[in-house]
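>>> Need coordinates for the following:
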Amino acid sequence: MADTQLAIERKGEILYGTFTQEKGVHSFSLGLLDQLDGFLARIEDEPAVRAAIITARGRIFSLGTDMTQIETGLGDFRQFRHYLDRFNAVMDRLERAPVPTIAAVNGLTRAGGIEVVLACDVAVIVRGARIGDIHTAQFAIPAGGSTQRLPRRIGVPRAKDLIWSGRFLAADQAVDWGLCHALAEDDALIETAEALAATYIDKPRQCLFECKTLINRSVTMSPADGIELEKQQFLHYVQNYPYVRDAFGAFRDAKRAPVVAS
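Next comes the predicted model:
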């Protein structure tokens, strides 16, 4: 059986990564992680890309690590450590991507699948989808970031409940809890994700990246330290990106739109 592949396509200012599988279900192998890493490298290397959408074909987003990989890892812990290091390195790179990243959740999502969603900045989900961590239902614990990113997304008590219970959330509850940002009709998932992206990509890429970096760091800093960092980054940003002056002038004059720079 062929492994899950990542189909990569760019349309205008958005780069799309789509999990595909000829037969079976979408799951993670080392090969798929390499492809996702290549997808992230394109985001970093192509300044014209202003947003990225990760989705999947069919009715499954991702069911996590490939079963063959798990069976091999349980027999060789050094190999399992290598896989987990690789998975987490790619998730960290996804979390730090220099553009807004949107998970477009098209169906059933669990384990490594929810960890991809958590590494993305925001997520939209179709009404018929279900999403959960489910590791404890298999008497296991997460190893791809759920215990760290899920509390920051939905709060500590809800994260404990979802991980301890091993249950799935329906799409509307995932939105209500803040795990996903928006609910989409089954035939309008990508359009909903693109509409969300459109509200971001009319700003300079660096502007969004600076904000993202500060927000991501806020969870590990005191408010006072975070505000000091914010002031420092603001002064550096204004000094080094001249289009900020133009934007202030356009806002003051109210006669023209500011120039959007890369």
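>>> C-alpha only now, for contacts and for neighbours.
Fine.
>>> contacting residues around A119?
If a contact means Cα atoms under 8 Å, 6 or more residues apart in numbering, then A119 has M91, D92, L94, E95, R149 as its contacts.
>>> Which pair of these spans the longest distance?
The largest separation in those, counting by Cα to Cα, is between L94 and R149 at 12.8 Å.
>>> neighbour count winner among these two?
When neighbours are counted by other Cα atoms under 10 Å, L94 and R149 differ, and L94 comes out ahead with 24 against 16.
>>> That one against C120, yeah?
Yes - under the criterion of Cα atoms under 8 Å, L94 makes contact with C120 at 6.6 Å.
>>> any common contacting residues for these two?
For the pair L94 and C120, residues contacting each of them under the criterion Cα under 8 Å, 6+ apart are T101.
>>> hang on, the earlier thing: out of the contacts of A119, which sit inside helices?
The members of the contacts of A119 that map onto helices under DSSP state H are M91, D92, L94, E95, R149.
>>> For the last one, give me its contacts.
Applying Cα under 8 Å, 6+ apart, one finds that R149 lies in contact with L118, A119.
>>> Repeat the analysis, applying 7 Å as the threshold.
By Cα atoms under 7 Å, 6 or more residues apart in numbering, R149 lies in contact with L118.
>>> go on, the third one?
Counting by Cα under 7 Å, 6+ apart, L94 touches L40, A119, C120.
>>> Assumed the first one was part of a strand.
In other words, L40. No - secondary structure of L40 (DSSP: H, G, I helix; E, B strand; the rest coil): helix, not part of a strand.
>>> Sequence B follows; please return its structure for comparison with A:
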Amino acid sequence: MTDLVRFEVEDGIGTIRLDRPPMNALNSEIAHGVIEACDEASTRSDVGAVVLYGGEKVFAAGADIKEMAALSYADVAPHTVLLQDFARAIARVPKPTVAAITGYALGGGCEIALACDFRVAAKRARLGQPEILLGVIPGAGGTQRLARLIGPARAKDLIFSGRFVSADEALAIGLVDEVVDSEEPDAVYAAAKARVAAYATGPRLALAAAKEAVDKGIEVDLQSGLELERALFWSLFATRDKEIGMTSFIENGPGKAVFEGS
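This next block holds a predicted model:
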């Protein structure tokens, strides 16, 4: 794994840490590093949830424009594939994921935050898709994930204008799920970990199935989504966690089960 991306595990939560000071500009090396970290997070049995974190001062202020500006029309095709693979790798982690946004999350930075299940932001954070100001559009899923998250009209406002939104506005329009009003340097990271801590010890196969049902279901018609849900529901009756969960509920009531992840 590259020095620009670190993967650490503590208490069942894996942290993918971007480390390219000062602004975590996203380049090909970071993209490959995050893809590798997502693969590791997906397969490690000691990881039940994942935090994507850029550090105490910034999340990711966008793509490395110097790298991108050097690309020709012919060069940009594989680069665009890499950008989308980068965000897709985050979205496809079969475990709950949360972005801990401390400062700027712009362009590609906003897009990789969108690929997470949840977003927790510092009060001072700023988010946006300013690609239009460079004469291009979001290329790592921003036009698609943003519209699905906050609706087409609001997504068009942000994408057409390229404007930044405050954490409070982001919360109001559904772009983030929580705003942390604290000056403590690790407050946002702590809040992000707290948001997914319960999932880290939850029924992992059921959580993965729930995530798949929601994420794939919104991409198809209702009937196809219901068929997917039915198949995933059935599949969980072959798991040990289903036996543990239902037996525990009958004997002890809700919330007492200790799942095995099998």
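>>> re earlier: please identify which of the contacts of A119 of structure 1 is nearest to G17 of structure 1.
L94 (12.1 Å).
>>> now for that closest one: what does it line up with in structure 2?
L94 of structure 1 maps onto I90 in structure 2, with residues paired by TM-score structural alignment.
>>> Please tell me how far that match sits from V34 of structure 2.
If you measure I90 of structure 2 against V34 of structure 2 using Cα to Cα, to the nearest Å, the figure is 8 Å.
>>> Please enumerate the helices of the stretch 1-150 of structure 1.
30-45, 67-75, 77-95, 112-119, 146-154 (DSSP state H, counting those that start in this stretch).
>>> Please tell me which residues of structure 2 the first one aligns onto.
Yep, that's helix 30-45 of structure 1 we're talking about. Following TM-score structural alignment, the aligned partner range for helix 30-45 of structure 1 in structure 2 is 28-43.
>>> again with the fourth one
Following TM-score structural alignment, the partner segment of helix 112-119 of structure 1 in structure 2 covers residues 108-115.
>>> what's the answer for the last one, then?
Residues 142-150 of structure 2 are where helix 146-154 of structure 1 aligns, taking TM-score structural alignment as the criterion.
>>> how much does that stretch stray from structure 1?
Plainly put, stretch 142-150 of structure 2 ends up 0.6 Å away from its match in structure 1 on average once the two are laid over each other (mean Cα distance after the TM-score superposition for structure 1).
>>> Please compute how far that stretch lies from its chain's middle.
Counting by Cα atoms, centre = their mean, to the nearest Å, stretch 142-150 of structure 2 is centred 13 Å from the centre of its parent chain.
>>> repeat for stretch 115-134 of structure 2
A distance of 12 Å separates the centroid of the chain from that of stretch 115-134 of structure 2, by Cα atoms, centre = their mean.
>>> how about the strands in the stretch 101-250 of structure 2?
The residue ranges that make up the strands of the stretch 101-250 of structure 2, judged by DSSP state E, counting those that start in this stretch, are 104-106, 118-122, 126-128, 164-166, 178-180.
>>> Can you name every helix or strand that the longest one contacts?
Spelled out, that is strand 118-122 of structure 2. With contacts taken as 3 or more Cα pairs under 7 Å, 6 or more residues apart in numbering; DSSP states H and E, strand 118-122 of structure 2 sits against strand 97-101, strand 178-180, helix 187-200.
>>> What is the neighbour count of Q138 of structure 1?
For Q138 of structure 1, the neighbour count with other Cα under 10 Å is 8.
>>> let me fix that: F168 of structure 1
By other Cα under 10 Å, the residues close to F168 of structure 1 number 19.
>>> ditto for I250 of structure 2
Neighbour tally, I250 of structure 2, other Cα under 10 Å: 9.
>>> what about it, distance to A60 of structure 2?
Applying Cα to Cα, one obtains 47 Å for the distance of I250 of structure 2 from A60 of structure 2.
>>> again with A122 of structure 2
13 Å.
>>> Look at the two and report which has more neighbours.
The residue with more neighbours, out of A122 of structure 2 and A60 and counting by other Cα under 10 Å, is A60; that gives 32 against 28.
>>> who's in contact with the aligned partner of the more buried one in structure 1?
By TM-score structural alignment, A60 of structure 2 lines up with S62 in structure 1. Contacts were defined as Cα under 7 Å, 6+ apart; by that measure S62 of structure 1 touches H26, S27, L108, T109, R110, G113.
>>> try 6 Å
Applying Cα atoms under 6 Å, 6 or more residues apart in numbering to S62 of structure 1 gives the contacts H26, S27, T109, G113.
>>> nearest residue to the third one other than its sequence neighbours?
In this case it means T109 of structure 1. Nearest in space to T109 of structure 1, with sequence neighbours left out and distances taken as Cα to Cα, 6 or more residues apart in numbering, is I131 at 4.6 Å.
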